[in-house]
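A.B. asks: structure, please.
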Amino acid sequence: MSASIGTLTDHWIDGARATGGNGSIEVVNPADGSVLAEVPRGGAAEIDAAVLAARQAFVSWSRVPVADRAAMVLRIREGIKARHEELARSITAEMGSPITFARSVQIGMPMATSKGVAALAEDFAWSEEIGNSLVVREPVGVVGAITPWNYPLHQVVAKVAPALVAGCTVVLKPSEIAPLTAGALAEIAADAGLPAGVFNVVHGTGPEAGEALAAHPGVDMVSFTGSVGAGRRVQEVAAGTIKRVALELGGKSANIVLDDADLTKAVKVGLGNCFINGGQTCTAWTRLLVPASLHDSVVEQLVAAAAKYTVGDPTDESVRIGPMSSAMQQERVEGYIARGVEEGAELAVGGPGMPDGLADGAYVRPTIFAGVRPDMTIAQEEIFGPVLSVLPYSDVDEAVSIANNTIYGLAGAVFAGSQERGIEVARRMRTGQVDVNGGAFNPLAPFGGYKQSGTGRELGRYGLEEFLEVKSIQL
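C.D. replies: Presented below is the predicted three-dimensional model:
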């Protein structure tokens, strides 16, 4: 696959293609190392131009009726739907997500979230009366959006769709590892009739384009998704102009299996939520907490279940785990696997080295560690690969303590014999969202984290509110 997939590889500023920057950045297919495309390496000058365009467009876009803004988001959604297969294949090529997952989730989620936020517009409390005050909600202004590579379209739409409905304009800095679908979205938005300057895309690296965007005095809010370290830097840079910052960062989510749970379901669903997208998901349940008496039985079931996770060419319809997003990410995951072995965790499945039958590409072996202690590196740090740590516990209090004993608090799960017992444990977990007995993802529910997993919320009404200011008018 090459740049001929039809995605824009220039910047998109004020409704038109734009070049400029300090050279270019290669977009590499992690499955075989081939170069798909190049995007310009934008910096402060390109960010300046995009922010100026967004500020000028904000004056008129913020005054467009809410119903019309919501209708625009739905037209953009239809454009995504029309290019569904092309976009899925682009994501598979640029970051290695298996094609079946790319079609169903990588494209399905942004379609669901955009439809959901557009539907909220009509009944949303844009104004209310409190005593003699009229309280109104107004767009925050120009939004700087900085997004990661693991869900390159969904993470963009999760910010852009509510921002547009709110009446904001946007300057996007997508990940330089997987930037192609952001360019496609710019084309789709223009074809849908979105006015020039309302949505702009500047390619580049975090230290150059990302920091320039976060620091820019013309940006009213920064919405960032990525690592804790990068999020911390965004917050520091944005503090210079006291702008609003929303951060969706990392996770080390625990899946607590209680002694009366359906173990077959807990193992199947739990492993799936660890290995999802090759483990490159911030909400992945990477720690499986089981009663000590059931540890060996659960590990045995996990080993059997893991055998069904085929690894290989992500364009193959039967493959469930593709390559890591890049050679750098492959090296990172390999390092953590080696660290787990060094610290004495029991290797139940996988381990260091390339999967059998694969000689090239950024692949790793799906790995399960048993008998993991809570203080081990693999139980504390986000690996972002298909690596599961199984931790035994003595009682529920210890399980909750282990689950809460990391710097993160993004997601988690509980499997229990009854929903009531599951909810009881879920309430004790210091994390932003918890699935009980495999509860389905809800694109209208608030999404975000506790502790160093971030600030603010995305999706649904809560996500829309992130892009609004509140004004009191006394009458």
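A.B. asks: C-alpha only now, for contacts and for neighbours.
C.D. replies: Noted.
A.B. asks: for residue 215, give me its contacts.
C.D. replies: 237, 238, 239, 240, 241 (Cα atoms under 8 Å, 6 or more residues apart in numbering).
A.B. asks: neighbour-wise, which of those residues leads?
C.D. replies: residue 238 (24 neighbours; other Cα atoms under 10 Å).
A.B. asks: how close does that one sit to residue 414?
C.D. replies: To residue 414, residue 238 is 37 Å away according to Cα to Cα, to the nearest Å.
A.B. asks: for the host helix or strand of residue 138, name the packing helices and strands.
C.D. replies: If you go by DSSP states H and E, residue 138 is part of strand 133-139. When contacts are defined as 3 or more Cα pairs under 8 Å, 6 or more residues apart in numbering; DSSP states H and E, strand 133-139 sits against strand 127-130, helix 154-166, strand 468-474.
A.B. asks: I'd like the structure of this one too, to check against the first:
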Amino acid sequence: MRQYPHLYIDGRWTDPIEPHELELVDPTREEPFARVALGSAADADRAVAAARHAFESFSTTSVDDRIALIDRVIDVYESHIDDFSELIAREVGIPISNRAQVTGPAEHMRVAREILREYPFESRMGSAIVRREPIGVCALISPWNWPVQTGVIKVIYALAAGCTVVAKPSLNSAASGALLAQVLHEAEVPPGVFNLVNGRGREVGDALSHHPNVDMISFTGSTAAGKQVGAAAAGTVKRVCLELGGKSANIVLPDADLERAARWNIQRCFFNAGQSCHAPSRMLVHESQVDQVVPFLADEARRYRLGDPLNIATTMGPVVSAAQFKSIRDHIQSGVEQGGQLVTGGLERPDGLDHGYFVQPTVFTGVTPDMTIAREEVFGPVLAVLPYHDEDEALHIANDSPYGLGGYVFGGDRTHARRVASGLRAGRISFNGAPTDSYTPMGGYKQSGIGRSMGRFGLEEYLEVKSVYGFEDEAQALPTLFG
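C.D. replies: Take a look at the predicted model:
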């Protein structure tokens, strides 16, 4: 049994004020594999005080100093990549073959460093100086489905801006959160600049959301939890950045390469066992072409190799927990009961896997927009294929959702496809499976969130804007804010 008995506050590993622990369950073996310390609202208060004190000096550090700090973090992180890979396989079931989960964070750190190197913290607007200054103490609440990368993106942009941090990872991924704290400790992040308090959302998360000395809160998780965070933060009028749920649609136009669209949709939707907020979990296909795409969908879904995530041959591990396993199966059951047609997958456990939270890659056709699997975020390896009559109906179905995180378009005519992409109400749109770019912003429309992470927009989430007048001569030496 692995032990993570401490919180990380003010540059030191420390015991919680009241000793409490939580057992982490390995989703492959359905048995505990680690114990982590649980903090309380009182521990959150200690961490905020440490971050507030450290902000006085850290906020005045030079860009060069912060670049050097990020370089140290990158070096230490890369020495622990294999440790992270093995740990997240045990705690959340992510296969070690999924290297993007552990190599991606280093790439995001490099991007943040390069943006910081070029970012104009002072600029001219008319005869005034416009300054961007660190917002203050930031509470960062990260999820379990990208347990390292999401936390790293939040932390590294906060540090790049000159902010100090109190981090609270999901309890499902608290062990990898502790390892990330160890990385920052080894990189000699100054005391109080980074703090880690594991704990339950209703206690530690709520305390941070309400705390008068927290200036900004960044939360990634479900829309329901995000609403609670936003409501709690409103009492002290702190800035809120929320990346929440999604039910992304992939519109496959009639002139698309149907095989390419189908195989890509399965690969992207079922990546990470479908536990991705950007997953294209609704595939919209012209009514005359549904029968043509079904064989490709079924074949690609059946190519997944389910099993122990510590086995390099495994391409899909278990879902994260018993609760998630039940929720996904309940959604599959609703799809069957509401008239969906199973192409592949279903409720039964995969062959040869009689324990562990494994869900078969599942594809439904015959789905209508009012069905539960077409409206709710399943957060598992379940794809709903919906027919459409014409382009207007496709856009209506895609946009008829409280979510607006991602969107996808496949087609042959680029001008036509771009027009359709422009009609999607979502924060990130990809054409013909184009990869995303770490320099570009990520975030959602509607109930998929507020604000943006990553790139220049992500850095600016952690900055306040100040206008300074009366220094006309000094302003002339600065770059203009608008071209």
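A.B. asks: TM-score for the pair, please.
C.D. replies: Remark: TM-score between the superposed chains equals 0.97 [TM-score structural alignment, normalised by the length of structure 1]; 469 aligned residues with a Cα RMSD of 1.1 Å.
A.B. asks: quick one on the thing from earlier: okay, and which of the contacts of residue 215 of structure 1 map to helices?
C.D. replies: 237, 238 (DSSP state H).
A.B. asks: redo the contacts of residue 215 of structure 1 as JSON lines? Include distance to residue 331 of structure 1.
C.D. replies: JSON lines is the format used below for the contacts of residue 215 of structure 1 (distance: Cα to Cα, whole Å):
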{"residue": "237", "distance to residue 331 of structure 1": "29"}
{"residue": "238", "distance to residue 331 of structure 1": "31"}
{"residue": "239", "distance to residue 331 of structure 1": "33"}
{"residue": "240", "distance to residue 331 of structure 1": "35"}
{"residue": "241", "distance to residue 331 of structure 1": "37"}
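A.B. asks: return the member of the contacts of residue 215 of structure 1 nearest to residue 325 of structure 1.
C.D. replies: Of all these, residue 325 of structure 1 sits closest to residue 237, with 27.2 Å by Cα to Cα.
A.B. asks: pretty sure the closest one contacts residue 214?
C.D. replies: Yes. Residue 237 of structure 1 sits in contact with residue 214 when judged by Cα atoms under 8 Å, with a separation of 6.2 Å.
A.B. asks: name the helix or strand for residue 55 of structure 1, please.
C.D. replies: Going by DSSP H and E, residue 55 of structure 1 is in helix 44-61.
A.B. asks: C-terminal to that helix, what's the next element?
C.D. replies: Criterion used, DSSP H and E; the element after helix 44-61 of structure 1 is helix 66-82.
A.B. asks: ok, which pair from the contacts of residue 215 of structure 1 is furthest apart?
C.D. replies: Farthest pair in those, by Cα to Cα: 237 and 241, 8.4 Å.
A.B. asks: out of the helices and strands packed on strand 133-139 of structure 1, flag the one nearest residue 283 of structure 1.
C.D. replies: The nearest among these, by Cα to Cα, is helix 154-166 at 13.2 Å.
A.B. asks: what packs against the helix or strand following that closest one?
C.D. replies: Downstream of helix 154-166 of structure 1, the first helix or strand assigned by DSSP H and E is strand 169-173. Counting contacts by 3+ Cα pairs under 8 Å, 6+ apart, strand 169-173 of structure 1 packs against helix 44-61, strand 142-146, helix 154-166, strand 199-201.
A.B. asks: buried stuff in the helix or strand just after strand 169-173 of structure 1?
C.D. replies: Per DSSP H and E, the first helix or strand lying C-terminal to strand 169-173 of structure 1 is helix 180-191. Neighbour counts over helix 180-191 of structure 1 (16 or more other Cα atoms under 10 Å) mark 180, 181, 182, 183, 184, 185, 186, 187, 188, 189, 190 as buried.
A.B. asks: so where is helix 180-191 of structure 1 in structure 2?
C.D. replies: Mapped onto structure 2 using TM-score structural alignment, helix 180-191 of structure 1 covers residues 175-186.
A.B. asks: mean deviation of the matching stretch from structure 1?
C.D. replies: Compared with structure 1 after fitting, stretch 175-186 of structure 2 deviates on average by 1.3 Å (mean Cα distance after the TM-score superposition for structure 1).
A.B. asks: not counting that stretch itself, show me its contacts.
C.D. replies: Under Cα under 8 Å, 6+ apart, the answer for stretch 175-186 of structure 2 is 4, 7-8, 11, 34, 36, 73, 76-77, 80, 84, 87-88, 91, 147-148, 151, 168-169, 194-196.
A.B. asks: what residue in structure 2 is paired with residue 109 of structure 1?
C.D. replies: So residue 109 of structure 1 corresponds to residue 104, using TM-score structural alignment.
A.B. asks: try residue 467 of structure 1
C.D. replies: Checking TM-score structural alignment: residue 467 of structure 1 goes with residue 462.
A.B. asks: same thing with residue 25 of structure 1?
C.D. replies: Match for residue 25 of structure 1 (TM-score structural alignment): residue 22.
A.B. asks: go ahead and confirm that match touches residue 37.
C.D. replies: Yes. Under the criterion of Cα under 8 Å, residue 22 of structure 2 makes contact with residue 37 at 6.5 Å.
A.B. asks: and those two? which has more neighbours close in?
C.D. replies: Between residue 22 of structure 2 and residue 37, counting by other Cα under 10 Å, residue 37 is the more crowded of the two (24 against 18).
A.B. asks: that older thread, can you give me the angle the helix holding residue 55 of structure 1 makes with helix 154-166?
C.D. replies: 40 degrees (axes from the mean of the first three to the mean of the last three Cα atoms, to 10 degrees).
A.B. asks: give me the mean deviation of helix 44-61 of structure 1 from structure 2.
C.D. replies: Mean for helix 44-61 of structure 1 is 0.5 Å (mean Cα distance after the TM-score superposition for structure 1).
A.B. asks: and that helix, what other elements does it pack with?
C.D. replies: strand 11-13, strand 142-146, strand 169-173, strand 199-201, helix 211-215.
A.B. asks: indicate which one of these is closest to residue 121 of structure 1.
C.D. replies: strand 169-173 (16.8 Å).
A.B. asks: how far does the closest one sit from the chain's center?
C.D. replies: 17 Å (Cα atoms, centre = their mean, to the nearest Å).
A.B. asks: next one: stretch 426-436 of structure 1
C.D. replies: Worked out by Cα atoms, centre = their mean, stretch 426-436 of structure 1 lies 19 Å from the chain centre.
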